[in-house]
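> Quick one, structure for this:
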Amino acid sequence: MKKEVRQAKIEQLITQNEIGTQEELMDVLAQEGIKATQATISRDIREMRIIKEPNGSGRIRYTIFKGNSPSEEEKMYAAISDSVTDVTLVQTMNVVHTLPRTANVLSAIIDDLKKEEVVGTIAGYDTILVISKNKEDAKIMNDLFNKYLRIGRS
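Here you go, the predicted model:
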């Protein structure tokens, strides 16, 4: 099966179903007659920019991160205000603590913006490591996080 067809089916399935793991996705694809290895699914998830986010009942589900809209900066500011609980500047990095299960969404937004002050991010369950190329860029990002963190607390 062609990658484009498989990925279109994956998008349809995660939009219509609450799928939260690669195993669940592989099972649903198999039910649709599409056989794919875990490595293929993992690659598709990365290429399609599929992220995990909580649904209304607290269960984690896959969704496709949509980026490059004109309001991505506002989305980042809102995500900082809504989810960041603390930020610590460490040399050329910012350690950003978030509410549980929100780190990967904010990290994806930051990555998508391709800010010149950010070399890359690493996200976990409730922590993001924002890596900058120098102390000045890290300070700019720290100031940005702190500005919108305070807005969320007021």
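> From now on I want contacts and neighbour counts done on CA atoms only, so please keep to that.
Noted.
> hang on, Lys115 in a strand?
No. Checked against DSSP: H, G, I helix; E, B strand; the rest coil, Lys115 lies outside a strand; its state is coil.
> That one: neighbouring residues, count only.
For Lys115, the neighbour count with other CA atoms under 10 Å is 14.
> What distance do you get for it to Asn17?
33 Å (CA to CA, to the nearest Å).
> pull the longest helix from this protein.
helix 135-153 (DSSP state H).
> what's it in contact with?
Contact with helix 135-153 is made by 77-78, 80-82, 84-89, 91-94, 117-118, 131-132, as judged by CA atoms under 8 Å, 6 or more residues apart in numbering.
> Let's compare: structure for the following, please.
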Amino acid sequence: MKKSERIDLIKKILVEQDIMIQDDLVNALLDLNIEVTQATVSRDMRELRLVKVPAKTGGYRYALPESNRLNTDAEFFKSVVEEIKKKGNQLAIRTSPGSAMLLKHRLLTRFEPLIFTVLSDDDTILLIATTDATAEKIYTSLSN
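Modelled structure (predicted):
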């Protein structure tokens, strides 16, 4: 199997399965009769610049970086946002544990012109929008 084919297969596996550790990916490839070593998979993972993101089942899983992700912002928001409160030009957003920094990055990427600043910790975000109207626009987008 060519390296490019193996890389494409790894991308597909990451979308379909929760890969928590490198051995999970090695085993998934071996299950598909793709002969790989842990060192090869480690190099492939480094080349793909995989990141750890919260898994729906708890813990963390490997995922493609933002530029290669297949899921949409809407899917991501729905999967990590637990509660949103709005007051004036401020949004208080509670996320699943470990998701706030990832969500902060996506919010800044998507809504940067509408945002004055964003503060976050492990599972909470305080977003201050430029106006009450822009806060409402962001709130509506996240709520849908």
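> Select only the buried ones of the contacts of helix 135-153 of structure 1 in PyMOL?
The following PyMOL line selects those of the contacts of helix 135-153 of structure 1 that are buried, judged by 16 or more other CA atoms under 10 Å:
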select buried, resi 77+78+80+81+82+84+85+86+87+89+92+93+94+117+118+131+132
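> any idea how far Glu53 of structure 1 lies from Arg153 of structure 1?
23 Å.
> Same check on Asp137 of structure 1?
Look at Asp137 of structure 1 and Arg153 of structure 1: by CA to CA, they are 25 Å apart.
> Neighbour count: those two, which is higher?
Asp137 (19 against 10).
> Now which residue in structure 2 aligns to that one?
Counting by TM-score structural alignment, Asp137 of structure 1 lines up with Thr134 in structure 2.
> how much space is there between its match and Thr124 of structure 2?
Here the criterion is CA to CA. By it, Thr134 of structure 2 lies 20 Å from Thr124 of structure 2.
> repeat for Phe76 of structure 2
Phe76 of structure 2 sits 16 Å away from Thr124 of structure 2, going by CA to CA.
> ok, these two, which is more surrounded?
It is Thr124, of Phe76 of structure 2 and Thr124, that has more neighbours when counted by other CA under 10 Å, with 24 against 14.
> ok, that one - contacts?
Thr124 of structure 2 neighbours (CA under 8 Å, 6+ apart): 92-95, 100.
> Return the member of the residues you listed nearest to Arg69 of structure 2.
Minimum distance to Arg69 of structure 2 across those is 17.5 Å, recorded for Ala100 (CA to CA).
> now the strands for structure 2?
Using DSSP state E, the strands found in structure 2 span residues 51-54, 60-63, 81-87, 90-95, 115-120, 124-129.
> Let's have the ones you listed in JSON lines, adding distance to Leu9 of structure 2.
Shown next, in JSON lines, are the strands of structure 2 (distance: least, CA to CA, whole Å):
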{"stretch": "strand 51-54", "distance to Leu9 of structure 2": "17"}
{"stretch": "strand 60-63", "distance to Leu9 of structure 2": "13"}
{"stretch": "strand 81-87", "distance to Leu9 of structure 2": "30"}
{"stretch": "strand 90-95", "distance to Leu9 of structure 2": "31"}
{"stretch": "strand 115-120", "distance to Leu9 of structure 2": "35"}
{"stretch": "strand 124-129", "distance to Leu9 of structure 2": "35"}
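> how about these, which one is nearest Ile7 of structure 2?
Of all these, it is strand 60-63 that lies closest to Ile7 of structure 2, at 13.1 Å by CA to CA.
> For the closest one, name the packing helices and strands.
Where contact means 3 or more CA pairs under 8 Å, 6 or more residues apart in numbering; DSSP states H and E, strand 60-63 of structure 2 is packed against helix 3-16, strand 51-54.
> what number of residues lie near Glu116 of structure 1?
By other CA under 10 Å, 10 other residues sit near Glu116 of structure 1.
> In structure 2, what sits opposite it in the alignment?
Alignment note (TM-score structural alignment): Glu116 of structure 1 maps to Pro113 of structure 2.
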